[in-house]
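> A predicted structure for the sequence below; I have some questions about it.
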Amino acid sequence: MCGITGFLGTSSSGSAVVADRMASALYHRGPDDSGVWVDEPAGVALAHRRLSILDLSPAGHQPMVSPSGRYVIVFNGEIYNHLELREALPDGKWRGHSDTETLLAAFECWGVEASLKKSVGMFAIALWDRESRTLTLGRDRLGEKPLYYGWQNGVLLFGSELKALRAHPAFQGVINRDALTLFLRHNYVPVPYSIYRGINKLPPGTFLQVNASAALASSSVIHPVSYWSAREVAEIGQANLFRGSDNDACEALEAVLGQSIRGQMLADVPLGAFLSGGIDSSTVVALMQTQSKRPVKTFTIGFNEAGYNEAEHAHAVARHLGTEHTELYVKPEEAQAVIPLLSGLYDEPFADSSQIPTYLVSRLAREHVTVSLSGDGGDELFGGYNRYFWAQNIWRRLGWLPQSLRAAVAGVLTTLPPTTWNSVFRKFERMLPANLRYANPGDKLHKLAEILAVRNPEEIYWGLVSHWKQPTQIVKYGTEPPTVLTDASQWANVPDLTHRMMYLDTVSYLPDDILTKVDRAAMGVSLETRVPLLDHRVLEFAWALPLTMKLRDGQSKWLLRQVLYRHVPQEMIERPKMGFGIPLDVWLRGPLRSWAEELLNASSLETSGYFRASLIRDKWDEHLSGRRNWSYYLWDILMFEAWRRQWH
């Protein structure tokens, strides 16, 4: 795990100094080593910060030049099958055992696209071809590793994080109001946009190539090329469904997961895993333990607030599996102390409040290990989100009603604040079926009210994944550009609404929220994270499963549960789904109130010129009164304002 950066398009005797400054901005991603390589006549520079995971010797140093001298690479990530790739490559004299060296040999032998297709892993790559004078940027299939790029004043800049691009003198840093509008919609800036005009994120599963002559043309249009398509995987999988029995499917899933986890446990440094006690992380840890001769190191954090603590469940799973478990109960003031760090960690506006516990558990793990496996991805692949039940059920039961009547139902649901609904549900919880027992049901009822008056089931999904429902009313002069969620031509042609939602989550929410959250939080403490559920072979298997093997009898992730139950007793796992969050609504009315009030000051909001302050103040006042929980909406504004004040 590392940080990469560089540029193309300027010939200057100071290129090495600039490149080194850009890399220094990424020190946290790679504190173990650094390097710079420049070709001043070509106007190209590559720079690297290294977190040593495989081949801790100088043979793993980057930028790395191929034996022929043709290729130079900087690489962030891991190629889990690189030893198998070595066996397939022509015999050569290897200088070390790093996957970076393997990649270089693959590029020389098979070319860029073929090598990327053969590689199993997570990565962001910058490759300079000295013969063709071409720069290639590439990103892994699911978007585990970040890569920004774009033209600024005639120079193509790229890097793992925006702070590296800011260190180049050509960087302009003009805020993109359209991207800001999308941020209020989603609580993240979606691919391909970034918060800055002219800077994009490279989409997952793509690479792009720029010739040095194009750089001389100044800001030529660059088109990423796909080498792997989640859409194709979804469509092919659903057209060729798994035909075996439930037991056959369970055996096959455990085999492909075991293969992924075995590859991702390869490291020359201490390794462990996050453990929440939920289905995904428990499955990953259980399969890790079956392949380990010693207890796996596991980590979790807990909160004392009811409805936000999973530590006791994680402790039970860890005890059953025999892991070496470390847990930390976090006091509110410890979690709140992370907030000033967020705008620096995430580098562009990002407002998933679970970023706070994610940072805390990463910091805890880094005290003991350098690599930690994560259970992320199970919800998108196996149907874990409550919205997969909600959207289908809402439309089936209420879609036939007139929109006006559904709006009236929404009004009834919002007459009581979420806290009151929570109290009501607690009183009758024992009388409710298991599939209606939710953590924080009041918030979910209010969210339901927001999406009742829709025209089709896809709009229900759109409402469920939206924060501000009319963000163009909030952002001055902002429009909402198209994304994969709004462009139906980009949707996978799969037979049911639930699978359409799972696909859209896989190509949007997963890379832009979940994986971004984990990458920045972990790299902020120099911890490498690996996500075995997102091995593309696991994804391809999951998409070949019929929906009944994912959702069955009101239960989510049915098949994944069956694998887990082979290792952990069912009663230890069965409980309502709980998000990895914090009591943000309570904190904003209490210990965070003065901090939020300063950022939401009407005069400051108007002076900055980005928002219509009165609409935000209305939400803030209503939240403080306790009538509504607007914490997620307000967190979007707070995170942007905190970021803007640090970087602009």
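Looks like it arrived, so ask away.
> rest of the way, CA atoms for contacts and neighbours
Noted.
> Spatially, what comes nearest to residue 525 if we skip its sequence neighbours?
Excluding the flanking residues, the one nearest residue 525 by CA to CA, 6 or more residues apart in numbering is residue 363, at 6.0 Å.
> Show the subsequent helix or strand relative to the one helix or strand that neighbour maps to.
Assessed by DSSP states H and E, residue 363 sits inside helix 355-366. Sequence-wise, the next helix or strand downstream of helix 355-366 (DSSP H and E) is strand 371-373.
> In addition, the following structure is provided for comparison:
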Amino acid sequence: MCGITGFVDFENIYDLNDLRLITDSIRHRGPDDSGYIFEQTDSFSIGFGNRRLSVIDLSERGHQPFCSPCGNYVLVFNGMIYNYRQLQVELIQLGIQFRSNSDTEVLLQAILNWPDNYLTKIEGIFSFAFYDKPKAEVHLVRDPIGVKPLFYTYTGNTLVWGSELRTFLINRHFRKQLDIPSLNLYFQYAYFPGNSSILKHVRKILPGEKLVFKIRNRELKANKYWQFCGQSITNQLPEKEVINRTHQLLKQSIGQRLVADVPIGVLLSGGYDSTTVAAIARNISDKVIKTFTVGFEEDKFNEAHYAKVIANYLGTEHHEIYFTQKDATDIIHNIGEYFDEPMGDSGAVSVILAAQLVKPYAKVVLSSEGGDELFGGYTGYFKALNAAKLTSFIPQVPQFNNRKLYLLNQKNALDLYDAITHYFPPNEAFRLTNVHAKRSLLKSTHQGLNQLLYYDLSYYLPDDLLMKTDRAMMHFGIENRDPLLSPQLVQFLMQLDAKLKCPQLSPKGLLKQITHQYIPQELLSRPKMGFSIPLQIWLTTLLRDFVSDNISYLKRTNLLDSKVIDRILRSSQNKPDYHIIKKVWALLAFSLWYQRWFVAD
């Protein structure tokens, strides 16, 4: 796992020192090693940078940028190829000789020897840049689910890429400007959906996307090499076979993610997703499994005691940490440093503390992102499906900035679920930013619950949950792996009728039948809590003045409408509800980010 950067520059304004500075800005992603390649030709200069987090083959032989023996091909790679050992055997049978035991070299040889189908053969999480000198091409590629990030900007004269936005924010040749339509989307969703970013002219490479840049004619083309499956004949499978196949795919995925040359742990909340991962890991591993839990002093939010019961039952080496007021204050004060784009999901605070807990004990951690989106775990899915049966018959009504009326105007389950997830409704986001913005929904053949799962797998999962976990863990040099997001498992589940995943509209019904093969049901029989934090308590007591000062600061920037800001601040002073607190956090997170990256510089 690493951080990667690079550029192709036709103006010859970038030099080796620029490459070093840009790459070393993400030193936290790879504290173990660094590497740089800079070449200048008559018509362009090109650079590749890498910060390495050593997890597989810890020797210098895994150093990046990784070059082919002939020198014609260069690779910088962030991620992990889980089936690299099997691929290495295949490549050796083709006569390939390896000089390392790293998955980086296997990936490079896979690209060279299977140029047309290597992306169908590799299994893993990745973003990488590949340079083909004879063809004068650079390929930028991101994994199918979008676990590993990759940003880029192309002006016609320069193509620049990096694992994090800070590689652009500290770049002396890049003019920092806010992308206001994307900022509007941030206030609607608390994240940046699709390929949008907070920076003008900077875009994300989408999950399952490959960009090819032809240097000779300066042509940049993108294509999707991976798509979610639609529902298919697997709906006719007997229930027992569905359970068995899902179970086998889970075991295969978790087993692959337990491969490393460094200590591994599991994040454990005590809910079904993390418990399943921990239980299967414990069952198939011949090593003691380390588990990690974050707890809260406020009982309403505390799951640590549930996690401890599961850990004791499984016999893991369990570690836990409880949030203190100082922890909350320190992390929130520095949220703009941890996240180089506004982090509207307040759950990021607890993930930061989890990363601090893990760091002394493990260099790789398994999490359970994707469980709700794959197995139907959010109550909002079922609320939207049921409510849409009523709203479809109700005439349009004036909204008057009323959330309930806004929801009543949504006439199908997808639009209603989309509206439920909004922090700021579109009309309020418009008044706040003075621009209109609407994301285009990806086309899907799915219906009902599966349509809502597809929606979250396409946006909320990669653009919020996976981004949040990647930034938090990699800030402390920890590789995060998501065993519930194996593409094979995702494709199998997305082909199933929703009734097989959630029989009788029971959230996670399929997953629960697997989990109970390892853990007695009575140890898990409790209401779903989610990984939430006591945000309302913190923001209205401990951090009340800090919140007011930093949100009020935004009025002086003239970026946002002062009347909207004042109204939200007033609402937050008098027993604010959950929806007001979400808006307060989104404004606070943006303010702290803006002050860190635009004002401080």
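Received the coordinates, thanks. Worth saying up front: this structure is predicted, and the values here are computed from it rather than measured.
> And the TM-score between these chains?
After superposition, the two chains reach a TM-score (TM-score structural alignment, normalised by the length of structure 2) of 0.95; 592 aligned residues with a CA RMSD of 2.0 Å.
> Tell me the counterpart residues of the helix holding residue 363 of structure 1 in structure 2, please.
Aligning helix 355-366 of structure 1 against structure 2 (TM-score structural alignment) gives residues 348-359.
> ditto for stretch 536-544 of structure 1
Taking TM-score structural alignment, stretch 536-544 of structure 1 hits residues 487-495 over in structure 2.
> Whichever residue in structure 2 pairs up with residue 58 of structure 1: neighbouring residues, count only.
Under the alignment by TM-score structural alignment, residue 58 of structure 1 pairs with residue 60 in structure 2. Other residues near residue 60 of structure 2 come to 10 when the count uses other CA atoms under 10 Å.
> Quick check: residue 60 of structure 2 vs residue 66 of structure 2, distance?
11 Å (CA to CA, to the nearest Å).
> again, but for residue 163 of structure 2
For residue 163 of structure 2 relative to residue 66 of structure 2 (CA to CA), the value is 17 Å.
> Show me which of the two is the more surrounded one.
For residue 163 of structure 2 and residue 66, the more surrounded residue by other CA under 10 Å is residue 163, and the numbers stand at 26 against 22.
> Now do the contacts for the equivalent of that one over in structure 1.
Mapped onto structure 1 by TM-score structural alignment, residue 163 of structure 2 lines up with residue 160. With contact taken as CA atoms under 8 Å, 6 or more residues apart in numbering, residue 160 of structure 1 is in contact with 3, 4, 5, 124, 145, 146, 147, 148.
> thinking again about what came up before, where's the helix holding residue 363 of structure 1 relative to the chain centroid, distance-wise?
Helix 355-366 of structure 1 sits 15 Å away from the centroid of its parent chain (CA atoms, centre = their mean, to the nearest Å).
> How far off centre is stretch 31-46 of structure 1?
Distance, centroid of stretch 31-46 of structure 1 to centroid of chain: 28 Å (CA atoms, centre = their mean).
> Please disregard the earlier target; I meant stretch 476-487 of structure 2.
10 Å.
> What's the end-to-end length of that stretch?
27 Å.
> just how off-centre is stretch 322-329 of structure 1 within its chain?
The answer for stretch 322-329 of structure 1 is 25 Å, by CA atoms, centre = their mean.
> Mind listing what's buried along that stretch?
323, 325, 326, 327 (16 or more other CA atoms under 10 Å).
> which residues in the stretch 251-400 of structure 1 form strands?
271-274, 297-303, 324-330, 371-373 (DSSP state E, counting those that start in this stretch).
> Which strands or helices does the last one pack on?
On a contact count with 3 or more CA pairs under 8 Å, 6 or more residues apart in numbering; DSSP states H and E, strand 371-373 of structure 1 meets strand 271-274, strand 528-530.
> Mean per-residue distance, that strand versus structure 2.
Averaged over the aligned pairs, strand 371-373 of structure 1 sits 0.3 Å from structure 2 after superposition, using mean CA distance after the TM-score superposition for structure 1.
> and if you look at the first one?
Superposing on structure 2 and averaging over aligned pairs (mean CA distance after the TM-score superposition for structure 1), strand 271-274 of structure 1 comes out at 0.6 Å.
> How about residue 148 of structure 1: what's its closest non-neighbour residue?
Nearest one to residue 148 of structure 1, counting by CA to CA, 6+ apart, is residue 201 at 4.5 Å.
> I should have written residue 463 of structure 1 there, sorry.
Using CA to CA, 6+ apart, the nearest residue to residue 463 of structure 1 is residue 451, at 5.4 Å.
> Quick check: the one you found vs residue 482 of structure 1, distance?
Residue 451 of structure 1 is 21 Å from residue 482 of structure 1, by CA to CA.
> quick one: which of the two has more around it?
Counted by other CA under 10 Å, residue 451 of structure 1 and residue 482 do not tie: residue 451 has more neighbours, with 23 against 10.
> Okay, residue 456 of structure 2 and residue 189 of structure 2: tell me how far apart.
From residue 456 of structure 2 to residue 189 of structure 2 the distance is 12 Å (CA to CA).
> for residue 220 of structure 2, that is, sorry about that
30 Å.
> Neighbour count for these two, which is higher?
Counting neighbours by other CA under 10 Å for residue 220 of structure 2 and for residue 189 shows that residue 189 has the greater number, 24 against 16.
> thinking that one is in contact with residue 418, fair?
No - applying CA atoms under 8 Å as the test, residue 189 of structure 2 and residue 418 come out as separate, 9.1 Å apart.
> circling back to that earlier point, now, which of the contacts of residue 160 of structure 1 lie within helices?
Taking DSSP state H, every one of the contacts of residue 160 of structure 1 sits outside helices.
> okay if I get these as a markdown table plus distance to residue 299 of structure 1?
Below are the contacts of residue 160 of structure 1 laid out as a markdown table (distance: CA to CA, whole Å):
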| residue | distance to residue 299 of structure 1 |
| --- | --- |
| 3 | 25 |
| 4 | 28 |
| 5 | 31 |
| 124 | 27 |
| 145 | 22 |
| 146 | 25 |
| 147 | 28 |
| 148 | 31 |
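> TSV for those residues, including neighbour count?
Below are these laid out as TSV (neighbours: other CA atoms under 10 Å):
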residue	neighbour count
3	32
4	33
5	33
124	28
145	25
146	29
147	28
148	23
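> list the contacts for the residue nearest the centre of structure 2?
Centroid-nearest residue in structure 2: residue 466, 1.6 Å away (criterion: CA atoms, centre = their mean). Applying CA under 8 Å, 6+ apart to residue 466 of structure 2 gives the contacts 146, 147, 148, 369.
> how does it look with 6 Å?
residue 147 (CA atoms under 6 Å, 6 or more residues apart in numbering).
> which residue lines up with it in structure 1?
Using TM-score structural alignment, residue 466 of structure 2 lines up with residue 515 in structure 1.
> Cool, thanks, signing off.
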